[in-house]
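Enquirer: Sequence plus predicted model, see below.
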Amino acid sequence: MNEQLTVINERVDDIPLLVAHLEHMGVPALLDKHFPTHGNWQGLSLGMAATLWLSHILSEADHRLNHVQPWAEKRLTTLQGCTAQPVRALDFSDDRLGDVAHALGSDQQWAAFEGELNQHLLRVYDLGPEHVRVDGTTASGYWQVTPDGLFQLGHSKDHRPDLPQVKVMLSTLDPLGMPLATDVVAGHRADDPLYIPAISRVRESLRRRGLLYVGDCKMAALETRAFVHAGQDYYLCPLAQSQLPPEELQAYLTPVWTGEQALTGVYREDKAGKRQCIAEGYERQETLTAVVTGQTITWTERRLVMRSLARARAGAAALRERLAKAQADIVALNARRRGKKRFPAVAPLRQAAEAIVAKYGLQGLLALSYQEVVQERPVRRYRDRPASVRVERSVQVSVVVDEAALSAAVRRLGWRVYASDAPVARLTLDQAVSAYRHEYIIDRGMSRLKGHPLSLTPMYLQREDHAVGLIRLLSIGLRVLTLLEFVVRQRLAAEGGKLTGLYAGNPKRATAQPTAELLLEAFQELTLTVIQESGQTRRYLTPLSGLQKRILALLDFPPDVYTRLGPVFAQSP
């Protein structure tokens, strides 16, 4: 009798690493603790189901619920080996994942979970929080707008004002960019009033004071600054025109231009190891008064009047480019060509020229003058019409750059005023420049959240509670990426080593700053082969490469994370 031979190949890839990392972070256990399920729940626990769902999202860069069950069906042996639990494809049905998202949408339970998760991560990874960065973003989708719903039309940071959106406020820990608090609100809400609730959640979660909160100019509302100061924390943010009118900024800069105020340079080493001045500025103080929870407080605020030299150079180049384009467009108004009417009077020509000036934002920098041009053109006799002289009148415009105004405009470029209540011992001028220039960290996190690999947008969920739950699940995924990256970079720095083999097409390229995406990509193409014959099951796993073993060692994971999947010889029951 011929025995049937069954061979199953499963793509393992980075799944065991992701599951091990999530378990080390305590995610499955904490989810089960804070989101208990009812007695009829069968199969994987909510915490483990969410963990494997998140592993799918990170591995496949796809958050769609209906893609998870087919993915799991092709990897049941791998998933069982990673979790040491029975795993069914039904554990990842649309309904089951919808239940997970619905549970994560509970505000009270999520706040308790997020707080304990933060405390656990700070302890396990020995993170000393000092700087917290707060910012918001939007996620658009094809939803139906309802009067009091979550999905609303508003100012879109995705440049899609025609689509409903939700707004996400992220509070992250520098320099990792690891989320500490995630708030999901209606898409039409303004950013300014969202900072105080976000900061309050961080305080409740970390239970620490003396942190420096860094944000953009939308965090600079007096109410927000007063709230941070009253809570014994510090803030650093640039002031917008609503907090610092142009005439007040002019008063800050006049002493600099007259030579009465000396500037302090901020220096950094370039790639060649040379010290380069990247910014210059000075500091002054202002006394502020505000009301916080019914109490009037007064404090001294440091105003850091800074000029970014690179920003000033780029601004000057862009300004001169706009001037050249505007001059060319204005001169073109005088051109005579077929099908183009000439301006018969000054008024319409002035209107057209001033529209060009406004288009390029060059008011006050260009001097326009208008001249009437009279031309006499002889007309030959034709039949009964005698010869004559035709007089044609038209107007032309001349344009010159106001060099004095241009010099003054260039002199103002690159300046920005930052506000902080942190003492100099806590935040020097140099440190303030560095702290704010790290804003790219949270921007990168938002790019990961909305794009690859967390793939929030476009969002395909229609229920509001499911959308909130998904965003919160993805915030855990962002923690996975930031911590994975942080640990490997920290270990490499301690060893003074680098990783090679991460870059396709350039295997000898070495880096001491690998990204989490590259680290996970290094585990692609690992395959588990399951052979069933004569009542026996054999498993074979693609051997780990030296690079893969090195990454596991840097993360302090044993090779057993993978090798426990195979080779295995097991007798069927």
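Expert: The structure has been received and is ready for your questions.
Enquirer: CA only for contacts and neighbour counts going forward, please
Expert: OK.
Enquirer: Most remote residue from the middle of the chain, which is it?
Expert: residue 384 (78.8 Å; Cα atoms, centre = their mean).
Enquirer: Below is structure B, check it against A:
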Amino acid sequence: MIIYWLKQMKVASIIDNNLASPHGNRKGLSYGELAVLLLTYIVSEADHRICCLERWVKEHQRSLEGITGWEIQEKEGTDDRCGDLLRTLGITESIDQIEISLSKHLVKAYKLPTQRARSDTTSFSVYHHITEDGEEESLIKFGYSKDKRPNLRQYRQMLATLDPLGMPLLGATLAGNGGDESEYLPTWRKMTEIIGHKEFLYLADSKASTWSNRALIHREGGIYCFPLAMTQPRPKLLADWVKNPPTEVIKIIEQDERESEPSLMGNGFEVPLGNIWVEPETEKIYQWQERWLVIKSNALASRQIKGLDSRLAKGEKALFSLEKRPGKDEKLLEQKIQEILKSYRLTKYIEYSIEKKISYKKVYKGCGSRSEDSSYRRVRQTNLILNYQRLSTEIESFKIVAGWRLYVTNATSERLSLTEAVQAYKQQWQPEMGFHRFKKGRLSALPIYFRDEEKIKGLMFLLTIALRVFTLMEFVVRRQLHQCKSSLARLYEGNPKRATNRPTAEKMLRAFNNITLYIHKDDSIEISGLNLLQQQILRLMNVEECIYTTDYFASG
């Protein structure tokens, strides 16, 4: 099944057309054919260790030769050959052209919808140690960690995907300490080449919303919709607009296919604004019109308010414990208070003061009983008193703007309504699904065993191809199920009656685990028959059942 999809995607031929041939003394498979073997191993075994490929190829040599039609030697899968493949992919300047050619073919061959595309980045934390000599040019660096591991070095991975399947159009492995802002414009330009037009809606996170990105995308004929980064003075502007909307506020209704009745997502309004950007190099001025979308999500507002109430309760509990035992050191007490407020993000919502109460205690000299004439001395004592209270005005101001976000788009209201913009950005999880598969799923890149950074780039490139296989399988099957208004059952162990119209590639591939190739003593072969579930999946994939027959096996 995996090799069939890789053949349909023309992975081997596209790689071979863009890579130089292996060393002249090396006989056997081309880089593209070896990439197919390695990808098949990664997907089927959920393991990217190239040292294991040789043993796996040896165990499945007869099957692999029959399916592919290639002559596969025992040493085709050695870690040296795989390492050469990954390094060549990592250092070649043609890797962008390979991705563009591959994605162009898939968009055309499967008639994929091209109305929306999006991009995002994530970080991969590793335990690598870099020498001082190689620190500057290294890919592995300290940076902002989305894995919440700031103590580890990392590299970043960018994914640009196509709605609604989340199929990667592009991928790039980037240095761990860089900013994402400069990546969005080149990514958009490459996506226009793949998709073949500029009329698609480009979505990304707030780091894409720089003035230069928006100006240049608009100048070159693109359409974008980004959330705005909440840097000053935007928070104040948002608060003023929410309190006194300059235009009519409308309700945002969502119609979920699974719900019979539409639900109220929130409300919002839009403000048309003109923008000016000056290109630094040429000092040329660009002017264009945008719509600033001011949108409230009721669900987000509820979560934010509950979150603040929870943080206030926990922060006040910690301050109460500190109030009972403030200690004697004022600087230490101040430090502990700041740590609590910072930990619970309450600096704006709780104010405090530290009072000093001075008293004098009698300390008698000598031992024995005391009388009025006993001599004593007075010792000065300083007691610290912690006072704190909620800032009601700030808390109320937070609750007023809770759930509200600013978005910006250059699309007309006919091209992208307020409700459509909200629904489009709600799908921003699509690249995150790919990142999840890269980190914890069947296509996991972690842990990284390579020290060679070119091999890391080559591995991530192959993993994006494997992700294309998964997302393409899911798209084709789900489209068929949607057209037939049916669902697929018997995918879930222990609950065979459970049906779904959104099966995952992992579940569907697992359904083919029990197919066996029998080799008889006379060297004839026999393949076990397909069950009903396997036959149904093949029909939904538009794949002929003959790929699991001896005739297909013999012909490759």
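Expert: Ah, there it is. Keep in mind it's a predicted model, so treat the numbers as computed, not measured.
Enquirer: tm score of chain vs chain?
Expert: Scored against TM-score structural alignment, normalised by the length of structure 2, the superposed chains reach a TM-score of 0.89; 541 aligned residues with a Cα RMSD of 2.9 Å.
Enquirer: before we move on, the earlier item: which position in structure 2 aligns with the residue farthest from the centre of structure 1?
Expert: Correspondence of residue 384 of structure 1 to structure 2, assessed by TM-score structural alignment: residue 369.
Enquirer: residue contacts, its match?
Expert: Neighbour list for residue 369 of structure 2: empty [criterion: Cα atoms under 8 Å, 6 or more residues apart in numbering].
Enquirer: does it count as helix, strand or coil?
Expert: Judged by DSSP: H, G, I helix; E, B strand; the rest coil, the three-state class of residue 369 of structure 2 is coil.
Enquirer: Quick check: it vs residue 361 of structure 2, distance?
Expert: 18 Å (Cα to Cα, to the nearest Å).
Enquirer: Likewise for residue 117 of structure 2?
Expert: 75 Å.
Enquirer: So for those two, which sits in the more crowded spot?
Expert: Taking other Cα atoms under 10 Å, residue 117 of structure 2 and residue 361 do not tie; residue 117 has more neighbours (27 against 11).
Enquirer: Show the secondary-structure elements that the longest helix seen in structure 2 is packed against.
Expert: Longest helix in structure 2, counting residues (DSSP state H): helix 453-484. Packing partners of helix 453-484 of structure 2 (3 or more Cα pairs under 8 Å, 6 or more residues apart in numbering; DSSP states H and E): helix 2-8, helix 31-45, helix 79-91, strand 167-175, helix 505-510, helix 532-540.
Enquirer: how about a cut-off of 6 Å?
Expert: Here helix 453-484 of structure 2 touches helix 79-91, strand 167-175, going by 3 or more Cα pairs under 6 Å, 6 or more residues apart in numbering; DSSP states H and E.
Enquirer: what span of structure 1 lines up against that helix?
Expert: Under TM-score structural alignment, helix 453-484 of structure 2 corresponds to residues 464-495 of structure 1.
Enquirer: Trace residue 84 of structure 1 over to structure 2, please.
Expert: Under the alignment (TM-score structural alignment), residue 84 of structure 1 maps onto residue 69 of structure 2.
Enquirer: where's that match relative to residue 90 of structure 2, distance?
Expert: Counting by Cα to Cα - residue 69 of structure 2 and residue 90 of structure 2 are separated by 28 Å.
Enquirer: just residue 478 of structure 2 next, same as before
Expert: From residue 478 of structure 2 to residue 90 of structure 2 the distance is 34 Å (Cα to Cα).
Enquirer: List the contacts of the longest strand seen in structure 1.
Expert: Identified as the longest strand of structure 1 according to DSSP state E is strand 275-292. Residues outside strand 275-292 of structure 1 that contact it (Cα atoms under 6 Å, 6 or more residues apart in numbering): 263-269, 296-309.
Enquirer: Quick check on the residues you listed: which are buried?
Expert: Buried by 16 or more other Cα atoms under 10 Å: 263, 265-266, 301-309, out of the contacts of strand 275-292 of structure 1.
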